[in-house]
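K.L.:
generate coordinates for the sequence data below:
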Amino acid sequence: MARILAWCRRRELPAAGWPLVALAFSGSVFAALGAALPSSAAADVWVYALTSLCCAVLGVGLVLLGSRMPGWLPQTLVVVAVVVIAYFSAAVPDDAGALLPTFEYAALAAYCAYFFGRAQTRCHVAFMSVCLLAALLVGDRPAPVTVWFIVTTTIAAIAEVQGHLVSQLRRQARHDHLTGLLNRGGFEQEAPRLLALAARSSRPVAAVVIDLDGFKRINDDLGHAAGDRVLIDLAASWRDRVRDGDLLARYGGDEFVLLLPDTTAVEAQALLDRLRDGHAARWSAGIAEWDGSSRLSDLLWHADRALYQAKESRGRSGLQAVDEDAAAAG
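P.N.:
Next up, the predicted model:
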């Protein structure tokens, strides 16, 4: 068993892959239970057994795919699973046994809420609701509307509550709790998309690294509450002055980064002048213009080097410098 688990860990499935594997194997178990029910007809036993085998093979196939699993596959498998579950709910002769497959709907709703967007999840839940009602009516189950209402409201509640919690957790993971700006992790998730878009359209991008001047002295002399207030007010002022498409993040401590699409280094300097007008705090900045191909880390390194040059040139006096080598690097 330990060797099997170690082999599975090496497959490097995407985040959405392992829950699909678990759902596939649980579907195999449910189908096997359907075959084992005393009320199952001989013909039904073969259908259940074949479905159980197919689910098991699907689970193994997903593991074998590993990192090669295409992005469209999870959505497709959810739709197929909903139809298969509805079929078994209608086909099982025993009324109590017919409800057994519907437990998989709750698991699918939780899966959708975690890995898909809210709109996509609601579409899947609506599809589950339609398929369940059809299965109950085709199977001639007692009180089909009541059963449908109870099951549908349950899976909808699971999807909505989990979707809300997941969106909150993801926001907290991506945003700085003090300023509300993107944190380092959130910035490093969004920035590559912006650079990829700029590369396709051959548009300029400027990176800015900002460091507050004398911030340690504020904390030492006035206390950390005063330092926090400066960060909050400064972030609010900057947020009002940057464009909607600009990425502004608190990178750590008193350091901030800006990624400015459709902006040259010269235009970035003009933007920084506007930022200075909004708050009395003093800060230094380094600017680097993207060369169109280098990595985000290299771009930020050039901006950080320009920041160092700004601080060294005339002391800590609210300067900004441009790394002239950044645009030419490649």
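K.L.:
from here on, just use CA atoms for contacts and neighbour counts.
P.N.:
Will do.
K.L.:
the chain: helices as residue ranges?
P.N.:
For the chain, applying DSSP state H gives helices covering 2-9, 17-36, 42-65, 73-91, 95-99, 103-115, 118-138, 144-174, 184-201, 215-222, 224-241, 265-277, 296-314.
K.L.:
can I get those in TSV with mean neighbour count and distance to A288?
P.N.:
Shown next, in TSV, are the helices of the chain (neighbours: other CA atoms under 10 Å; distance: least, CA to CA, whole Å):
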stretch	mean neighbour count	distance to A288
helix 2-9	10	40
helix 17-36	20	39
helix 42-65	18	41
helix 73-91	19	40
helix 95-99	17	62
helix 103-115	21	36
helix 118-138	19	38
helix 144-174	16	24
helix 184-201	15	14
helix 215-222	13	24
helix 224-241	16	19
helix 265-277	16	6
helix 296-314	20	5
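K.L.:
let me know which of those is the nearest to L247.
P.N.:
helix 184-201 (7.2 Å; CA to CA).
K.L.:
what's the angle between that closest one and helix 296-314?
P.N.:
Orientation check (axes from the mean of the first three to the mean of the last three CA atoms, to 10 degrees): helix 184-201 against helix 296-314 gives 100 degrees.
K.L.:
direction-wise, compare helix 184-201 with helix 144-174 and give the angle.
P.N.:
Counting by the same axes, to 10 degrees, helix 184-201 points 90 degrees away from the direction of helix 144-174.
K.L.:
which residues sit against helix 184-201?
P.N.:
Helix 184-201 is contacted from outside by 173-175, 204-205, 247-252, 259, 261-262, 292-293, 296, using CA atoms under 8 Å, 6 or more residues apart in numbering.
K.L.:
hang on, the earlier thing: turn the helices of the chain into JSON lines, including distance to G286.
P.N.:
Formatted as JSON lines, the helices of the chain follow (distance: least, CA to CA, whole Å):
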{"stretch": "helix 2-9", "distance to G286": "43"}
{"stretch": "helix 17-36", "distance to G286": "42"}
{"stretch": "helix 42-65", "distance to G286": "45"}
{"stretch": "helix 73-91", "distance to G286": "43"}
{"stretch": "helix 95-99", "distance to G286": "63"}
{"stretch": "helix 103-115", "distance to G286": "38"}
{"stretch": "helix 118-138", "distance to G286": "39"}
{"stretch": "helix 144-174", "distance to G286": "24"}
{"stretch": "helix 184-201", "distance to G286": "18"}
{"stretch": "helix 215-222", "distance to G286": "17"}
{"stretch": "helix 224-241", "distance to G286": "16"}
{"stretch": "helix 265-277", "distance to G286": "9"}
{"stretch": "helix 296-314", "distance to G286": "4"}
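K.L.:
could you also give me the structure for this second sequence? I'd like to compare it with the first:
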Amino acid sequence: MGTASASLCASSVGTRASASMAGCPSRCPGEDRMSRSVDHALGPAVGRIRRALRRQSNFSATTALGAGYFAVLIAAHLVMHPHGSLETTAEIAQLVLCLLGLAWALAAGRRLPRWAGLVLIGGVAAGIAVAQFAASDLGGLLSTLFLVPLLAAYLGWGFRPRAARIMLSAIVAVTTVAALVNPSLRDPDPVVAWASVYAALVSVFTLEVSIALVRGLRRALRTDPLTGTLNRRALRAYVRAHRREGLWVIGIDMDGLKPYNDRHGHAAGDLLLRDSARSWQEVIGESGVVGRWGGDEFVVVVQAPDEQAARAVLGRLRAASPHRFSAGVAKILPNRGLDHAVKVADGDLYRDKRRAPGRVPRTYPRRIALPAPDPAEARPPRQTAYTIVCIAAAGLFVLSGLVDLLGVQAALSVGLSVADVVIGLLTVAAALAFGHRLPRWAVLAWVVLVAATTFGHISAMAGPVPLVEGILGLQLVAAMLGCFYRPGTARAFQLVVVSAVGAGLLFADPDVLGIIGPGPVIIGIPTSLFLLEVVLRVRLRLRMLAQTDELTGALNRLGFEERLQALARRSRRRGTPLAVVAVDFDDFKRLNDDHGHARGDGALRAAVALWRDGLRETDVIGRIGGDEFLIALPGADTARAAAIMQRLRAEADDSWSWGAATLRQEEQVEDLLLRADRALYAAKRRRPRARGTTRQVPLQPF
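P.N.:
Next up is the predicted model:
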């Protein structure tokens, strides 16, 4: 320690001397004291900000972002745009409301009620309607239209679909009527009418895309990726929603699944779990749900009037099950919740195990027949959410092109409108023909063509319609790219369309721009970029939750498989090695049986924490079963993986076995995982028989 300190001091002295000789004065003691004073003064504020950010849920964070963004826009609009007294009063009220909403969302965090978002939406929508009614020029009226799609996205993320659609319909109706009855417009203006209709269509598109995105991600968030049953999070939500209906918990623990996996492999064990869960769901029907609590542990929640009825359901589950299991029953008390009931049922379950300690776990033919799965259900649907969104987006551009053809006279504008229609129709035809096989690059090519025609429309515009359509098109493209593409790709192609709009403005007629004013550009373009970032944030946040194991914080099966596919593609492209390690805890079943599931859960969490501390940030950890994990080590071969795992196992408190395999040229990921699984079980067979979870003799590299 002393040597290290001396070396550090010598290094510091040498650095200061070099700096002084080079003409850079060293830091004086007064500057050090000032720096410490600043850090001391800012420390509490920075700490409070960090604590506030950690308290945020997806809803509260989105609310805070939206409120802050609207506050900035309103303040900028107040400064740069002339206002009447009514418009000024409305915007000041909006500004105050947004600032209060921002502070409330940050302070409340996860406790922010949904009605707070409704109040904020209602206030902003009312301000937009007043601004459209009181606007003294066309630019001020059009500027506020570009905010409605942002409100639609927020409604789609934060509220139930039916409520979101009703609220958006009310907002669109009020703002459209306010724009059409604006007293500054002596006659009904077709520009305002078409701009309002097109903004309404883009808003509906944004709402439906947001609803579809959240619905799909929430389905993944609530479902166990292996068995298709509910996960812990979804089970708790089900109990909260049906708490007054007399619910009972049946805890199930599959007997002897570990030896079954050792004999037949994980693929056979996974099939057995899926088959068992499917048979149980067939038995209980609509009277309850089946959820996977752990590796071979399930929770069945059923509605029953008393314990006798609940145990009768348990008897039917045993008769239908393809594999023997131990079980316990407990009532869900209104003031204790699901976790307490599972703990009580766990005690009953282990009493059931002790009543027949010598029974041989076996798999036997089922006693009731299940309907055979329909092969058509295994095939992906012809049209997915991605292709439906692409068809809708291209259809809106076709509609705008047809409307432009009705009002343009210049040959260039006619040609551009025809190009819009043709490109849109070709995109729709391709999506209908290819269905779920539609390549992602095809839609990106369509975005580039749209950017080119948008540049032509704006540079040659004789009125405000092309600019309105271009800016609303920015928001439409932002919603689509944010939902279905990676962040880097989405931002790059969004900037392509934004650049096309900006370049078109450079070549546009100054007289037309003078009529419109700077408001639509200053508000519309930043709003489209903000919409893209918020869509990306919401999507990635929900996706992260859907792909994370709730117990350990590692990736679940769905998330790990997706990351592994990406790592395999990069390994083949760069020619670098990729090792996958399969890990399985030794005698984990005995640990749970002797000490309870809480001790087993603690062992899993501790192991994942140890691996995270001992691995690189680029390494990936996934939990694919109860005590079964996979670790991907990019850039490592089998020998390097063996060295890493031996070091980690030497530091572990609980015993586990592992086997590694390296990706081969032209090998599928499934084959790589199969070889790692075989290596794991070969390692298990070579290990001495373990007792409990004590450390074992180190294994030679496989």
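K.L.:
any idea what the TM-score is?
P.N.:
Superposed pair, TM-score by TM-score structural alignment, normalised by the length of structure 1: 0.76. Supporting alignment: 314 aligned residues with a CA RMSD of 3.8 Å.
K.L.:
could you measure from the aligned residue in structure 2 for Q189 of structure 1 over to D671 of structure 2?
P.N.:
Using TM-score structural alignment as the criterion, Q189 of structure 1 maps onto E562 of structure 2. Counting by CA to CA, to the nearest Å, the gap from E562 of structure 2 to D671 of structure 2 is 15 Å.
K.L.:
who touches T548 of structure 2 in this structure?
P.N.:
A554, L555, N556, G559.
K.L.:
from these, which single one is nearest W446 of structure 2?
P.N.:
The nearest member of those to W446 of structure 2, counting by CA to CA, is G559 at 30.0 Å.
K.L.:
look up how far M544 of structure 2 lies from the closest one.
P.N.:
Separation of G559 of structure 2 from M544 of structure 2 (CA to CA) stands at 8 Å.
K.L.:
before we move on, back to that, keep only the contacts of T548 of structure 2 that stay in contact in structure 1.
P.N.:
Here is what carries over to structure 1 from the contacts of T548 of structure 2, by both residues aligned by TM-score structural alignment, their matches' CA atoms under 8 Å: A554, L555, N556, G559.
K.L.:
can I get these in a markdown table with distance to P161 of structure 2?
P.N.:
Converted to a markdown table, the kept ones among the contacts of T548 of structure 2 look like this (distance: CA to CA, whole Å):
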| residue | distance to P161 of structure 2 |
| --- | --- |
| A554 | 31 |
| L555 | 29 |
| N556 | 28 |
| G559 | 27 |
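K.L.:
how many residues are close by the residue lying closest to T662 of structure 2 once chain neighbours are set aside?
P.N.:
By the measure of CA to CA, 6 or more residues apart in numbering, the closest residue to T662 of structure 2 outside its immediate chain neighbours is A579, 4.3 Å from it. For A579 of structure 2, the neighbour count with other CA atoms under 10 Å is 25.
K.L.:
I figured A579 of structure 2 hits A660, correct?
P.N.:
Yes. Between A579 of structure 2 and A660 a contact is recorded at 6.7 Å, counting by CA atoms under 8 Å.
K.L.:
what's the overlap in contacts for the two?
P.N.:
T638, A641.
K.L.:
quick one, helices of the stretch 51-200 of structure 2?
P.N.:
58-80, 85-108, 114-134, 138-145, 148-158, 161-180, 190-222 (DSSP state H, counting those that start in this stretch).
K.L.:
what stretch of structure 1 does the last one fall on?
P.N.:
Under TM-score structural alignment, helix 190-222 of structure 2 has no counterpart anywhere in structure 1.
K.L.:
got it, and the second one?
P.N.:
Helix 85-108 of structure 2 corresponds to no residues in structure 1, going by TM-score structural alignment.
K.L.:
would you indicate which residues of that helix are buried?
P.N.:
For helix 85-108 of structure 2, a neighbour-count test (16 or more other CA atoms under 10 Å) marks 87-88, 90-92, 94-95, 97-102, 104-107 as buried.
K.L.:
for the longest one, same thing?
P.N.:
Using 16+ other CA under 10 Å as the test for burial, helix 190-222 of structure 2 gives 192, 194-196, 198-215, 217-218, 220-222.
K.L.:
same deal with the fourth one?
P.N.:
Burial within helix 138-145 of structure 2, assessed by neighbour count using 16+ other CA under 10 Å, is assigned to L138, G139, G140, L141, L142, S143, T144, L145.
K.L.:
tell me which other helices or strands that helix touches.
P.N.:
On a contact count with 3 or more CA pairs under 8 Å, 6 or more residues apart in numbering; DSSP states H and E, helix 138-145 of structure 2 meets helix 114-134, helix 190-222, helix 510-516, helix 519-546.
K.L.:
dump those helices to a markdown table, plus distance to D253 of structure 2.
P.N.:
As requested, those are exported to a markdown table (distance: least, CA to CA, whole Å):
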| stretch | distance to D253 of structure 2 |
| --- | --- |
| helix 114-134 | 39 |
| helix 190-222 | 21 |
| helix 510-516 | 69 |
| helix 519-546 | 25 |
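K.L.:
wait, which of these is closest to V498 of structure 2?
P.N.:
It's helix 519-546; of those, that one is closest to V498 of structure 2 (CA to CA) at 7.1 Å.
K.L.:
with structure 1 superposed, average distance for the closest one?
P.N.:
Superposing on structure 1 places helix 519-546 of structure 2 at an average distance of 1.5 Å from its equivalents, by mean CA distance after the TM-score superposition for structure 1.
K.L.:
still on that earlier bit, need the buried ones from the kept ones among the contacts of T548 of structure 2 selected in PyMOL.
P.N.:
Entered in PyMOL, the line below selects the buried ones among those, by 16+ other CA under 10 Å:
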select buried, resi 554+555+556+559
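K.L.:
show only the entries of the contacts of helix 184-201 of structure 1 found in strands.
P.N.:
Among these, the residues falling in strands (DSSP state E) are V205, L247, L248, A249, R250, Y251, G252, L259, P261.
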